[in-house]
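In: Sequence plus the predicted model coming up.
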Amino acid sequence: MNTTTRMVVLLTALATVLIFALQMATYGWVVAKYMVVETHASSTHMRSVDAKSANPPVFAELKPLPVVLMHGMGDAAGNSGMKEIRDLTAKTLGTYVVNIPIGNSVAEDVRNSFFVNMDDQLEIFAKEVRKDPELSNGFNAAGFSQGNLLIRAYIQRYNDPPVYNFISFHGPLAGVGALPQCKPTAFICKEIDRDSLAVLCHRTEHLAQANYFRHPLKIHEYLQYAKFLPDLNNEKPTPNATYKANFIRLQNLVLIRAKRDTQVFPKDSEWFGAFLDGTYDKILGFNETRWYQEDLFGLQTLDRLGRVHFLETDGNHLQFTTKFFLQVVEKYFAPTLAHPVNSYLL
């Protein structure tokens, strides 16, 4: 590829990312509202694909813990949909529930979800959590899409106060290997992804989504230049033992994948899977990845303890009903004497 062609492809990639950002700024506002009002929808369901997920979850105490909710990109803690989700969760569980903002206003919250890097977003998230006295003894956490990476990073790097149970709704926890809405095997997407996107994403600090881009054809560049995701995965030469120690303190890790996801490639990232290094043609299951096989941050340990649960929804990214959402949080967040944990089978 000559210099001119390479520059055109690079600019195309940049334009694609920016267009996607604008689309998602609108999309994020729609998602939460959709969840709240479409409680009667029949097109989505929950399916357990792990026999261990039918076992009663383990809880730190019988009284429901407070809950932290973290929105995804293009969304905001203060938008009407997220506030409705917060209130419904509080009513269902009978406990304190809070949406964590990463900006001082709705507009800034949305903007920061794109243009503040994930490390700096994490600092804001941790500060908000730590200043809330209701969370001082620990909490449960549920995230939407990108928000799950902040929760994951908080658990591994801070976890003080600790997270007991973590539910990830369509979170790209193992990163993304291609642009949203751009299947990597399609010609134009393949040309964009092959060279320019790796340069754009692995070396930029000011686009949050680039911080968890893991280009399967450019793993060397990813490990050399990317800071956020390879650090969390403990893929760097010197792993951080604290990350693993904190992660395995989780009592339940609930991973929910969208069966028809066109935003996250591969969708298996939502179950901690990933493209095989060096190709787009093979996707590794969560237990085939290096981070599982070598137990780099504790995923294997949690799995062998029976604390990892795999669920799937039928629709696209963040397309599920409020009923589904509340069933999941009730099952994993709300054990009571009147309703034993093993009665929460969906």
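Out: Noted; the coordinates are in hand. Residues are numbered from 1 along each chain as shown.
In: going forward, measure contacts between C-alpha atoms and count neighbours the same way
Out: Will do.
In: Tell me the spacing between F325 and C201.
Out: The span separating F325 from C201 equals 32 Å under the rule C-alpha to C-alpha, to the nearest Å.
In: T238: how many residues sit nearby?
Out: By other C-alpha atoms under 10 Å, the residues close to T238 number 8.
In: and it, that one's in a strand?
Out: No - secondary structure assignment places T238 outside any strand; it is coil (DSSP: H, G, I helix; E, B strand; the rest coil).
In: how close does it get to P230?
Out: As defined by C-alpha to C-alpha, T238 lies at a distance of 11 Å from P230.
In: Same question for L223.
Out: Using C-alpha to C-alpha, we find L223 at a distance of 6 Å from P230.
In: Comparing those two, which shows the higher neighbour count?
Out: P230 (21 against 17).
In: wait, what's in contact with the more buried one?
Out: P230 sits next to 222-223, 236 when contact means C-alpha atoms under 8 Å, 6 or more residues apart in numbering.
In: and here's the other structure:
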Amino acid sequence: MARRLLALVVALCSFSAVSAGPHHHRLRELVRVQGHKAVDEHAPALTPKPLPVFFFHGVTANASSGYNYQANLTAEGRVFVALNFCPSLCSVSALPGQVQAAITAVRTRVASDAAFAKGYVFIGHSQGAAIARAVIEEMDDHNVKMFISLAGPQTGVFYGPQPSDIIPRMAFTMRIGPQMIPSFDFSKYSGADYAAGKFQSDFNALVLGNPLLQQQLSVVNLGRSPVKKAWRAVNTFLPVINNVNPCGKGDKQCMADKTRRRRNFLKLKSAHFFGSPADDVVAPWQSSILGQFNDVVTSEDILLNFPLFRVIDMKLTDEYEYDTYGLRSLDVRGGLFLYAVPNVGHSCWVADSKPLGATEICRFQPVYENYIYPLLHKQGWGEY
């Protein structure tokens, strides 16, 4: 069964200052004063040096998912590390443990290679993007300068009424879900049931009523229930890294951890979140650019109000409005960027692929050259 699950999920889831005066006189400005530093304007410019890159793969994948990034980046002399701390079927396990394994892997490499002394870049794809952000927040000694999230479910997955949610929902209910949670009867729901929110209401009740699932499956950790209060109390991953998890009265450690995670996130120079309406895995696709569906009070409300569900913009979320982990602060200082890129399937951020329901292949290299390459060559973000 493990091999079958792996195969199924893999199938689903890239001037000089010289002026001429009269003939008997030349004026050359050699030096400009900046503060207390004298700058020779005719000295050769320093060549920017590329920062190393860590790559975090998606669910059921492994380090080979970073092959195209490795080929592009090592060709220009950049150090590239595709992490492999929990590959293949291991990546289906609960995410808090994977985050700690990732931190160990990053620290080990940084400690053994002087190339990382000036900082480094994190690139994460899909589940790997959520793990990468968690590492940034939980790793107190990180020196990540730039974070690039590619099709990462940063605010969680919920299969709503958007037309773009249909293919991701079908992929989950017909393939991934039955393999991971065989106790739930996915087959009993009709198209009308899905359109009315009956499946969504029932599955939400299952997840919120069985906290043990949070300790077992990454796909459950990445689910977002619109029943806000209950979800924040039960889910052990996303509410934590979004800093919206409830702290008990007098729980100083919980509050200190929130402060620490926010401080660590704000060590970033810039964060870039990419998503596409053509994503065939993440729903809503806006989760990749920090949007989310509206909240309700109970699971029953999902069924009652499902046709009215709407995605709210990042700036209207609690995470941004209350600056829970630093999004608004990073935005104010000019370091937060969201990209809604058309016609990029979920896997196309890392490789040539044909998205589910598509008729044409999506090519990785144009996506990389148009969107990722410029970021990696911007001084202060991808270079120093």
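Out: Structure's in. What do you need? Bear in mind that the values here come from a model prediction, so they are computed numbers and not experimental data.
In: Need the TM-score between these chains.
Out: The TM-score (TM-score structural alignment, normalised by the length of the first structure) is 0.73; 282 aligned residues with a C-alpha RMSD of 3.0 Å.
In: if we can go back for a sec, what's the overlap in contacts for L223 and P230 of the first structure?
Out: With C-alpha under 8 Å, 6+ apart, L223 of the first structure and P230 have common neighbours K236.
In: Quick one: the strands in the stretch 1-150 of the second structure, in order.
Out: Residue ranges of the strands in the stretch 1-150 of the second structure, as given by DSSP state E, counting those that start in this stretch, are 18-20, 26-28, 31-34, 37-40, 53-56, 80-82, 120-125, 144-150.
In: In TSV, list the ones you listed along with distance to N204 of the second structure and mean neighbour count.
Out: Formatted as TSV, those follow (distance: least, C-alpha to C-alpha, whole Å; neighbours: other C-alpha atoms under 10 Å):
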stretch	distance to N204 of the second structure	mean neighbour count
strand 18-20	70	10
strand 26-28	73	11
strand 31-34	60	10
strand 37-40	61	11
strand 53-56	28	25
strand 80-82	34	19
strand 120-125	25	25
strand 144-150	26	26
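In: Kindly present the ones you listed as CSV, with separate columns for distance to G191 of the second structure.
Out: What follows is the strands of the stretch 1-150 of the second structure, written out as CSV (distance: least, C-alpha to C-alpha, whole Å):
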stretch, distance to G191 of the second structure
strand 18-20, 74
strand 26-28, 77
strand 31-34, 67
strand 37-40, 69
strand 53-56, 35
strand 80-82, 40
strand 120-125, 30
strand 144-150, 30
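In: and of these, who's closest to Y339 of the second structure?
Out: Evaluated with C-alpha to C-alpha, these place strand 144-150 nearest to Y339 of the second structure, the distance being 9.7 Å.
In: quick one: that closest one to strand 120-125, angle?
Out: Going by axes from the mean of the first three to the mean of the last three C-alpha atoms, to 10 degrees, strand 144-150 of the second structure is angled at 10 degrees with respect to strand 120-125.
In: mean deviation of strand 144-150 of the second structure from the first structure?
Out: Overlaying the first structure shows strand 144-150 of the second structure at a mean distance of 0.7 Å from the equivalent residues (mean C-alpha distance after the TM-score superposition for the first structure).
In: For that strand, grab the matching residue range in the first structure.
Out: Counting by TM-score structural alignment, strand 144-150 of the second structure falls onto residues 163-169 of the first structure.
In: Doesn't H309 of the first structure belong to a strand?
Out: Yes - assessed by three-state DSSP, H309 of the first structure belongs to a strand.
In: mind checking how far it is from E288 of the first structure?
Out: Distance check for H309 of the first structure against E288 of the first structure: by C-alpha to C-alpha, it reads 17 Å.
In: same thing with T238 of the first structure?
Out: Note on T238 of the first structure: its distance to E288 of the first structure, by C-alpha to C-alpha, is 22 Å.
In: go on, D314 of the first structure?
Out: Taking C-alpha to C-alpha as the measure, D314 of the first structure and E288 of the first structure are separated by 24 Å.
In: Neighbour count: those two, which is higher?
Out: A direct count of neighbours by other C-alpha under 10 Å for D314 of the first structure and E288 places D314 higher, at 18 against 15.
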